[in-house]
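Undergrad: no sequence for this one, just the structure:
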């Protein structure tokens, strides 16, 4: 059988590649990896030489994976999960305990893809129970001791002691051909009362004495987005969730500006001692993956490169 050792990949270089893609820049990844930008650049260069393909597309606002890089990202994620899980099982150094983690539905796909599988692979003996709910409900469940750790927006139910992870960018979103009648109440597609973006929008409208009504209410972010997309109503969405069929409404459309909202990390005060190290480990991974940049660094880099995106 022919030797294939020459095609062996550097696992640490793969880790760097994954973090670069997640952060959207070499500088941010270098800070997390505690290495220099040039060191990470050399790792990527060696990976590209070994695989004989370009992995990253570098632009003025950051980096995004090439088509080959997208393939490598999926495969590397699974490879590192298996590797880290094997090490944890064989060394017996893995954490144990139970982590009850809550997150808003709007960010769940990114958190599930970027964080939770890697956490379980690194700590296979930890029992993870993850749920989605509006931020207000997550806050109440945390206070009741039903959850040990949550990522939630800093309203409408304000908790103390939160650690800021990233700043959201709420905007008024409408279908491309949606027109506003300034004489009629504004038709909104909204989440129930626990939704922070609903609170932001309603507060801004009431400060302007602008009448509104909820033409569509749903706990599903996808249902609300569909209501916007088909022109049934307008809504408040994170800018990163805007679809090409949508446009941003602003003061020129007679709508008030929306203030930012922080996505924060909150710990329960009722975490049992055996589970505390595991809860801390998940919090550390959330800080590493989401700190400052949030869950969409690649999308943000592409949007920033195109100032007319979703305008």
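TA: Everything's here; your move. In this text the structure is predicted, and so the values were computed from the model without any measurement.

Undergrad: only C-alpha atoms from now on, for both contacts and neighbour counts.
TA: Fine.

Undergrad: who are the packing partners of the helix or strand containing residue 263?
TA: Here residue 263, judged by DSSP states H and E, is contained in strand 262-267. In terms of contacts (3 or more CA pairs under 8 Å, 6 or more residues apart in numbering; DSSP states H and E), strand 262-267 is packed against strand 149-153, strand 163-167.

Undergrad: just the buried residues of it, please?
TA: 262-267 (16 or more other CA atoms under 10 Å).

Undergrad: who's in contact with the very next helix or strand once past that strand?
TA: Toward the C-terminus, strand 262-267 is succeeded by helix 276-290 as the next helix or strand (DSSP H and E). Outside helix 276-290, the residues within contact range by CA atoms under 8 Å, 6 or more residues apart in numbering are 19, 22-23, 32, 95-99, 114-115, 119, 126, 148-149, 165-166, 265, 295.

Undergrad: filter those residues down to the ones in helices?
TA: Among these, the residues falling in helices (DSSP state H) are 19, 22-23, 32, 114, 119.

Undergrad: distance-wise, check residue 248 relative to residue 238.
TA: 11 Å (CA to CA, to the nearest Å).

Undergrad: and if you look at residue 88?
TA: 37 Å.

Undergrad: how about residue 81?
TA: 30 Å.

Undergrad: now swap in residue 254 and tell me
TA: From residue 254 over to residue 238 the distance is 20 Å, taken as CA to CA.

Undergrad: tell me which of these two has more neighbours.
TA: Looking at residue 254 and residue 238 with other CA atoms under 10 Å, you find the greater number of neighbours at residue 238, namely 18 against 13.

Undergrad: okay, one more to line up with it:
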């Protein structure tokens, strides 16, 4: 294991995971499918472990493949940063990015930090507003990129992250069993609010909306104080929160997704640079450590990370 790993093989490996198939990966890396398969055989020989296992008509990552994926992304990212550091034709200009405040709190520090390090001559202009407002700004050409809660009924975005949506309450303040569920949620157009209310309605459980805000800080404060229950993506769980399950009388919720909106006409070099950073950073987000493990391991090919994804609150 003394010889270095092949950067091109690692890039192909990541492309297979991101696209979900060898065929699509071949198109992305401009190789034939047989060449992609050969690269993966050589990578498995180099690692000495099986990276993929058959799953019906498709493939899934093995435990060893999952392990390599984390290293591969870090190696590729560091390789790109090293190349960019010596590039005399560095990117310049201004990039206008929109994100809900909860996504900004969870994701933007790493995204901004890595991007600024690699592209120091690009000015980042950040706007924090709900997804609905960001979509409107995108339509008016006021933003270049927007991280939004994916909602195909309202806006078009490319899904870059998927994870479980959880009911959460205070770990230190138990709910009253005989009272309607007190909710702290986003505004009426918040998708997560709609999912929560629809699930409770279908389950026949009474509830009362006590707090409405598009600020994730306000909603989280209400939950932590034991004043209300809310819904959060798994990666957004905070210390002091408790995940509420069917044992607590709460119905299951569908997963949530983060989408990326892009302005047509944006410089391809700027577009590729920021989207690569966003995708890499979202892939590396880990869920909060909670007292109770959350069920459900989903295949990486479904872009449902072992439990990474969409940041907090009124996903707005």
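TA: Sure thing, it's come through. Since this is a predicted model, take the numbers as computed values, not measurements.

Undergrad: quick one: TM-score?
TA: Here the TM-score for the pair of chains, by TM-score structural alignment, normalised by the length of the first structure, is 0.62; 272 aligned residues with a CA RMSD of 5.1 Å.

Undergrad: which residues in the second structure does the strand holding residue 263 of the first structure align to?
TA: Aligning strand 262-267 of the first structure against the second structure (TM-score structural alignment) gives residues 257-262.

Undergrad: and that stretch against the first structure, how far off on average?
TA: Superposing on the first structure and averaging over aligned pairs (mean CA distance after the TM-score superposition for the first structure), stretch 257-262 of the second structure comes out at 1.5 Å.

Undergrad: list of residues touching that stretch?
TA: Stretch 257-262 of the second structure is contacted from outside by 135, 138, 144-150, 156-163, 271, 309-310, using CA under 8 Å, 6+ apart.

Undergrad: buried among those? Make that a PyMOL selection.
TA: Applying 16+ other CA under 10 Å to the contacts of stretch 257-262 of the second structure, the buried members can be selected in PyMOL as follows:
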select buried, resi 135+138+144+145+146+147+148+149+150+157+159+160+161+162+163+271+309+310
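
Undergrad: tell me where the second structure has strands.
TA: Under the criterion DSSP state E, the second structure contains strands at 52-55, 58-61, 93-99, 122-128, 145-149, 158-163, 165-170, 181-185, 207-212, 230-233, 241-244, 256-262.

Undergrad: separation between the counterpart of residue 234 of the first structure in the second structure and residue 210 of the second structure?
TA: When the second structure is aligned by TM-score structural alignment, residue 234 of the first structure is paired with residue 229. Plainly put, residue 229 of the second structure is 10 Å away from residue 210 of the second structure if you go by CA to CA.

Undergrad: residue 36 of the second structure now?
TA: Counting by CA to CA, the separation of residue 36 of the second structure from residue 210 of the second structure is 54 Å.

Undergrad: more crowded one of the two?
TA: residue 36 (22 against 14).

Undergrad: for the more buried one, list the residues it contacts.
TA: By CA under 8 Å, 6+ apart, the contact list for residue 36 of the second structure reads 12, 22, 25-26.

Undergrad: please indicate which of these are buried?
TA: Among the contacts of residue 36 of the second structure, those scoring as buried are 12, 22, 25-26 (criterion: 16+ other CA under 10 Å).

Undergrad: nearest to residue 128 of the second structure among the residues you listed?
TA: The closest of these to residue 128 of the second structure turns out to be residue 25 (CA to CA; 33.9 Å).

Undergrad: name the single longest helix found in the first structure.
TA: helix 67-91.

Undergrad: buried stuff in it?
TA: 69, 72-73, 76-77, 80-81, 84-86, 88.

Undergrad: how about stretch 165-179 of the second structure?
TA: 165-171, 173, 175.

Undergrad: could you dump these to JSON lines with distance to residue 196 of the second structure?
TA: Shown next, in JSON lines, are those (distance: CA to CA, whole Å):
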{"residue": "165", "distance to residue 196 of the second structure": "9"}
{"residue": "166", "distance to residue 196 of the second structure": "10"}
{"residue": "167", "distance to residue 196 of the second structure": "8"}
{"residue": "168", "distance to residue 196 of the second structure": "11"}
{"residue": "169", "distance to residue 196 of the second structure": "14"}
{"residue": "170", "distance to residue 196 of the second structure": "17"}
{"residue": "171", "distance to residue 196 of the second structure": "20"}
{"residue": "173", "distance to residue 196 of the second structure": "21"}
{"residue": "175", "distance to residue 196 of the second structure": "17"}
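
Undergrad: biggest separation within the residues you listed, which pair?
TA: The most widely separated members of those, counting by CA to CA, are 165 and 173 (21.1 Å).

Undergrad: still on that earlier bit, between residue 248 and residue 238 of the first structure, which contacts overlap?
TA: Common neighbours of residue 248 of the first structure and residue 238 (CA under 8 Å, 6+ apart) are residue 171.

Undergrad: enumerate every residue touching residue 185 of the first structure.
TA: Contacts of residue 185 of the first structure (CA under 8 Å, 6+ apart): 210-213.
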